[in-house]
Every structure is written in C-alpha cells, then in structure tokens.
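# Give me coordinates for this.
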Amino acid sequence: MFTGIVQERGEVVALDLAPDGADARVTVRGPLVTQDVQHGESIAVSGVCLTVVASHEDTFTADVMAETLLRTSAKEWAPGRAVNLERSVTPTTRLGGHVVQGHVDGIGTIVARVPHDGYDEFSISVGKDLARYIASKGAVAVDGISLTVIDVNDSPTGAVFTLGIIPETRTATTLGGAAVGSSVNIEVDVMAKYVERLLSFRDVEKA
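Here you go, the predicted model:
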C-alpha cells in the first residue's frame, strides 16, 4: 500500500521485453528509494506497484506482467524516462495523501494545462470505464501522485476532470514536465470500487 506522496523522481535505465513481447523486466534508478531496499519489497513506479527482484547501488529491477503493460503507461517506458517513485508504507508512516494500492485502473490523457498564480490547472480525459469513479473534491492517483479533483465534466464518451498542481508537486514529480497529449496512469479511489461492487450485489439479490 502507498499514500501517493512521491518520494523521488527516478529514471528508467532499461526496459527489456520478453521475446514474445508479453512481459518485461524494468530497471529503474532511484538513489533514495534503493538505500535499503530488499528483495521482494514493493515500489510504486509512476503509480504501478512493482516487486523488487534485484538491486544494485542506486538501481532496482522488477518484472512487469503482460496485464501491466496492457493497462498502464509502462509499455511506453524507455531509458531516460522520468518516473515517480514511492516506497510502500509502514505502520508508522504518516498518511499524507490517500490509500493508494498501486493497482492502475487505466490510462488518462492530459488535454489541457493552464498556468495560474501559485498553481497549474491540469485537465485529464478518461473513458466511461473510469469516469464513474471520479468525483469533485474526491481523491485520485495520477502517475502515483495523490491529488484532489477540482471538478468533473461528463460526456457521452467519458469525462474530463481538473486538478490543481502546486509548485512543490511540479518540482518533485513528473507532472512538472508533462505536456498536453501525455498519457498518465490513473488509479481511482478504492472505496468507490467497493461501493459499486456492494451495490451490484444488492441489485442481484432484489432480482
């Protein structure tokens, strides 16, 4: 489990695809998160929870399953790409963001970025499969960053939601260099998914 508070902006060193292209192994540089990392620990890489299989000096290596390549921006990772890094929480960690699992639900697209005094306003488009979980003033993880939704505008094909990105977030994360048209990993609030699941069973029982 994570909090969505990025600890370090790292860099992809290598992405080695399997011969059939179904899965991959990624190596990431992150001097802070690798200081005492152990085999089998979890690190969120731009919101994707990965298990450390090896580490060396300031890098760690993890396997990336076919499902992860399909549903996230991991398929676009290449040497030199900046990524957000966060170690998993401990029982004494301050929960500064919200509960983030590192289980990406899908991909969004940055459709606008407007500078304001003290913050940048980002607009992100998602499909109908994710739109129903996005709520005004609710929580969402974008590339592993815990953020608060300002507003949501629905459409027949999905929704566009807005976020305010303060200077600290611009500096500490990959959103500082994100351009319009960029793909971002989206993880919706897990509570919304459980509520939907519980309500679906209520409807089945009534049928």
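
# C-alpha from now on. contacts and neighbour counts both.
OK.

# mind checking the SS state of residue 54?
strand (DSSP: H, G, I helix; E, B strand; the rest coil).

# ok, then the element right after the helix or strand containing residue 169?
Element membership of residue 169 [criterion: DSSP states H and E] is helix 167-172. Sequence-wise, the next helix or strand downstream of helix 167-172 (DSSP H and E) is strand 183-188.

# same for that next one, what does it pack against?
On a contact count with 3 or more Cα pairs under 8 Å, 6 or more residues apart in numbering; DSSP states H and E, strand 183-188 meets strand 106-116, strand 139-142.

# make it 10 Å
strand 48-56, strand 106-116, strand 119-127, helix 128-131, strand 139-142, strand 145-155 (3 or more Cα pairs under 10 Å, 6 or more residues apart in numbering; DSSP states H and E).

# Share the number of residues neighbouring residue 1, please.
16 (other Cα atoms under 10 Å).

# can you tell me how far it sits from residue 20?
31 Å (Cα to Cα, to the nearest Å).

# picking that back up, okay, buried residues for the helix holding residue 169 please.
residue 169 (16 or more other Cα atoms under 10 Å).

# Can you pull out the residues in contact with it?
When contacts are defined by Cα atoms under 10 Å, 6 or more residues apart in numbering, helix 167-172 is touched by residues 5-9, 84, 118-120, 145, 147, 175-178.

# between those residues, which is nearest residue 136?
Closest approach to residue 136 among the contacts of helix 167-172 (Cα to Cα): residue 147, at 11.4 Å.

# One more, please, to line up against the first structure:
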Amino acid sequence: MFTGIVEEVGEIVDVVTTEDAARLRVRGPLVTSDARPGDSISVNGVCLTVVDPETGEFGVDVMGETLRRSSLAGATAGTRVNLERAVAAGDRLGGHIVQGHVDGTATVAERVEHEQWTTVRFRVESGLTRYVVEKGSIAVDGVSLTVTEVDDDSFAVGLIPTTLRETTLGERTVGSTVNLEVDVVAKYVERLVGAHTAGTSQGK
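This is a model prediction of the structure:
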C-alpha cells in the first residue's frame, strides 16, 4: 500500500521488451537506499516488485496486463517517473490509500496557470469518472490529489508549487498521458450495491 506522497523523481535507464512483458531498470537513490528483492515500489503509480537492486538502481518486471493499462508501455530510457516506497506500519498516511493498481490512463486536456497554483484538467475515455467525485481523492501518476471538478468525461485538480516542483506533474503538457487509480472504496460500493440490486430484482 502507498499514500500517493512521492518520495523522489527517478529515471528509467533501460527497457528490455518481450512479446507481452518488459523489464525496466530504474534509477532512484532514495527509494533504493533500503530496497531488498521482493519489496514494492510505486513507479508512476504502478506497484512493481523490486528485482536486482543495487546502488541507486533497481529492476522491475512489467507484465502485459500492466503495460496495456498504464503509460509504462511507452516508457523509454530517460523517462522520468514518480517513485514511492510501500508505506510501513505506523507511518503517517499523508495522502490517501493507494494500492498501486492502475485502473487506466487519462490525457492532459488543459492547463491553466494561476499566480500560486495550476489547474490541470484530465480527459478520461474509459468511463472511470463514475468513480470520481468533487473533493474526493484520486492518484495521478502515483500522486495523491484532490478533485476540484468533475463531469462525464473529465476531471480537474489544483497543483501547488511543491507538487509541480517535486513530481513529474509539473512536466506534463496538453496531450501527455498519465496513469489513474480511482478510490478503491468507490469500486467496492458499486459492486456491493450492484449485487444487492440484482438480488432484489431476482427476488421479486
């Protein structure tokens, strides 16, 4: 589990692809300072398992399902990524509960610069906005953010200078693709309510 509070911006240094998978090598001195094989690290919001950690770098295997659902399919050497280690028991939950299970991607549709912050609107084409609510939480490229506005196919967030400076979201321009993870509670509620509604209908 993660909190959506990015610890450092790392860089992909190597990509080896196969028919339906990829092996990435990621540079991240902070997150690898205590990394061991089998540990979980969030890479742009995707929970990946550490293999072959060494000084300042670690490897990860990315299966086809993850490549299809996330922006990691387009990762190349030099791609900058948000990194976060799994939260330890007793740590502060500074953001919100983030599983690292990306639900899909979105595209930056608009950026509006204000004096002390930036509004970014994301276009979503996969129907995920039904899980998004105003003032609710969402993870964008692994960053815990608060939704300021939502409609049928898009939502907006406000980014403060710290977020713009210390995550890759400051580099995202109109047309950029980002990973999304919606609030898992919303998905459970939908499934439970749907099952209850179906059961009630069958009982009539």
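
# about what we covered before: can you pick the most crowded of the contacts of helix 167-172 of structure 1?
residue 145 (28 neighbours).

# give the contact list for residue 173 of structure 2.
Counted by Cα under 10 Å, 6+ apart, residue 173 of structure 2 has contacts 107-111, 120.

# next one: residue 124 of structure 1
By Cα under 10 Å, 6+ apart, residue 124 of structure 1 lies in contact with 107-113, 142, 152, 159-163, 180-184, 186.

# go on, residue 202 of structure 1?
residue 196.

# and if you look at residue 129 of structure 1?
105-106, 157-159.

# Aligned counterpart of it in structure 2, please.
Counting by TM-score structural alignment, residue 129 of structure 1 lines up with residue 127 in structure 2.

# Also residue 111 of structure 1?
Using TM-score structural alignment, residue 111 of structure 1 pairs with residue 109 in structure 2.

# so its match touches residue 154, yeah?
Yes: Residue 109 of structure 2 is within contact range of residue 154, at 8.5 Å (criterion: Cα atoms under 10 Å).

# list residues touching both of those two?
Common neighbours of residue 109 of structure 2 and residue 154, using Cα under 10 Å, 6+ apart, are 121-124.

# quick one: which of those residues has the most company?
Neighbour-wise, those (other Cα under 10 Å) top out at residue 122, 25 neighbours.

# ok, and the closest non-adjacent residue to that residue?
residue 108 (4.5 Å; Cα to Cα, 6 or more residues apart in numbering).

# Look up how far residue 189 of structure 2 lies from the one you found.
In terms of Cα to Cα, residue 108 of structure 2 sits 28 Å off from residue 189 of structure 2.

# okay, the two: which has more neighbours?
residue 108 (20 against 12).

# and the helix holding residue 169 of structure 1, which stretch of structure 2?
Using TM-score structural alignment, helix 167-172 of structure 1 lines up with residues 161-166 of structure 2.

# Narrow the contacts of residue 173 of structure 2 to just the buried residues.
107-109, 111, 120.

# what's the closest of these to residue 16 of structure 2?
residue 107 (25.6 Å).

# I'd like the helices and strands packed on strand 183-188 of structure 1 laid out as CSV, including distance to residue 35 of structure 1.
Output for these, formatted as CSV (distance: least, Cα to Cα, whole Å):
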stretch, distance to residue 35 of structure 1
strand 48-56, 10
strand 106-116, 30
strand 119-127, 32
helix 128-131, 36
strand 139-142, 25
strand 145-155, 21
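
# what do we get in structure 2 for residue 57 of structure 1?
For residue 57 of structure 1, the residue aligned by TM-score structural alignment is residue 55.

# Nearest to residue 75 of structure 1 among the contacts of helix 167-172 of structure 1?
Checking the contacts of helix 167-172 of structure 1 against residue 75 of structure 1 by Cα to Cα gives residue 84 as the nearest, at 15.6 Å.

# what helix or strand does the equivalent of that closest one over in structure 2 sit in?
Here residue 84 of structure 1 is matched to residue 82 in structure 2, going by TM-score structural alignment. Residue 82 of structure 2 belongs to strand 80-85 when elements are defined using DSSP H and E.

# repeat for residue 78 of structure 2
With DSSP H and E as criterion, residue 78 of structure 2 is part of no helix or strand.

# That one and residue 152 of structure 2: what is the separation?
Using Cα to Cα, residue 78 of structure 2 is found at 35 Å from residue 152 of structure 2.

# again with residue 137 of structure 2
17 Å.

# Give me the more crowded residue out of the two.
residue 137 (22 against 13).

# Would you mind confirming that that one makes contact with residue 96?
Yes: using Cα under 10 Å, residue 137 of structure 2 is in contact with residue 96, at 7.0 Å.

# Pull the most distant pair out of the contacts of residue 173 of structure 2.
Farthest pair in the contacts of residue 173 of structure 2, by Cα to Cα: 107 and 111, 11.5 Å.
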